[in-house]
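Need a 3D model of the following:
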Amino acid sequence: MPELSRRRALTAAATLAATAGAAAVVASGAAADASTTPATRATPGAAGHEHGHHSPASFDEVYKGRRIQGHPVAGGGHQHHGGGYAVFVDGAELHVMRNADGTWISVVSHYDPVPNPRAAARAAVDELQGAQLVPLPAN
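Modelled structure (predicted):
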């Protein structure tokens, strides 16, 4: 009978760990699906993506002398990171993104999540301190 080498023991342990981890992930996903009733499941948003969040209302206002606007868009916005929502500061597009937890960030205030696109536009105006927003080139 061949002896068990260190390499074979480590390979067997790694295989068992990977199998157990995959089984745990599958089991937790099945349990989550079973506990979610159809009434509480995420509904597709305006862009057809399932985020579980409704699209914020449109806005158009002057904030600290700057015109900020935002509205839902069909097609998911720029590379659909904006969750189907477009935001503008003085007519220049402010790229925004909805996080998994429902908060929003922009290219100007990327590390400071806010509750909605209007707050993202206001945070960008605050951060710009009077400077013009330079549009990002489309890929």
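
C-alpha only now, for contacts and for neighbours.
OK.

So for the protein, the centremost residue is which one?
residue 99 (2.9 Å; CA atoms, centre = their mean).

give me every residue that touches the residue nearest to that one when sequence neighbours are not counted.
Excluding the flanking residues, the one nearest residue 99 by CA to CA, 6 or more residues apart in numbering is residue 105, at 7.4 Å. If you count contacts by CA atoms under 8 Å, 6 or more residues apart in numbering, residue 105 has them with 96-99, 111-114, 120.

To compare against the first, here's the next sequence to fold:
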Amino acid sequence: MNTITRRQAFGIAIGAATAVGLTACDKAGSGAASASASPNAKASGPALSIPAGGIDEVFEGRRIQITLDPGAHHDGQHMPGMPTIKIDGKELHLMRNADNSWVTVVNHYETFADPISAAKAAVRDLQGANLIPFTPKGEAL
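Next comes the predicted model:
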């Protein structure tokens, strides 16, 4: 006999409903994730909005200095085009994601549209604590 049982029909219905639900979640989640990560990012890499002389400001009592040096060195590595961020004179390690958003070691699980907002978020999260410079594994301070 080639008839389908109620148990098999129920299993097929549950599987189809799950597939439709996961597809809807994926479509809704992908748009929100890309919009929140970097609203101004472009695939080709946006020009950074850092003036030629850099940024030197006080934010919540902490001095933030951001410079864009074409021959910048970060942690002993040559990283051309990467901004250098210092909070109270100590370098904040900054990383660029593939979608042109930015993260720091202080806010490693939160992305930012530009280095300026990443630096300000790091200052807020430090809550007055001193920034300990990032050193790659195996290097001493």
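
Which residue in the first structure aligns with residue 83 of the second structure?
Aligning on TM-score structural alignment places residue 83 of the second structure opposite residue 85 in the first structure.

Alignment lookup: residue 107 of the second structure to the first structure.
By TM-score structural alignment, residue 107 of the second structure lines up with residue 109.

Of the contacts of residue 105 of the first structure, which is the nearest to residue 34 of the first structure?
The nearest member of the contacts of residue 105 of the first structure to residue 34 of the first structure, counting by CA to CA, is residue 99 at 25.2 Å.

quick one on the thing from earlier: the residue nearest to the centre of the first structure -> the second structure?
Match for residue 99 of the first structure (TM-score structural alignment): residue 97.

equivalent range in the second structure for the helix ranked longest in the first structure?
For the first structure, the helix with the greatest residue count under DSSP state H is helix 6-35. The counterpart of helix 6-35 of the first structure in the second structure, using TM-score structural alignment, is absent.

Mind checking what helix or strand follows that helix in sequence?
Note on helix 6-35 of the first structure: by DSSP states H and E, the next helix or strand toward the C-terminus is strand 59-63.

Could you pull up the contacting residues of residue 97 of the first structure?
Contacts of residue 97 of the first structure (CA under 8 Å, 6+ apart): 81-83, 104-106.

Derive a PyMOL selection command for the buried subset of those residues.
To isolate the buried ones among the contacts of residue 97 of the first structure in PyMOL, judged by 16 or more other CA atoms under 10 Å, type:
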select buried, resi 82+83+104+105+106
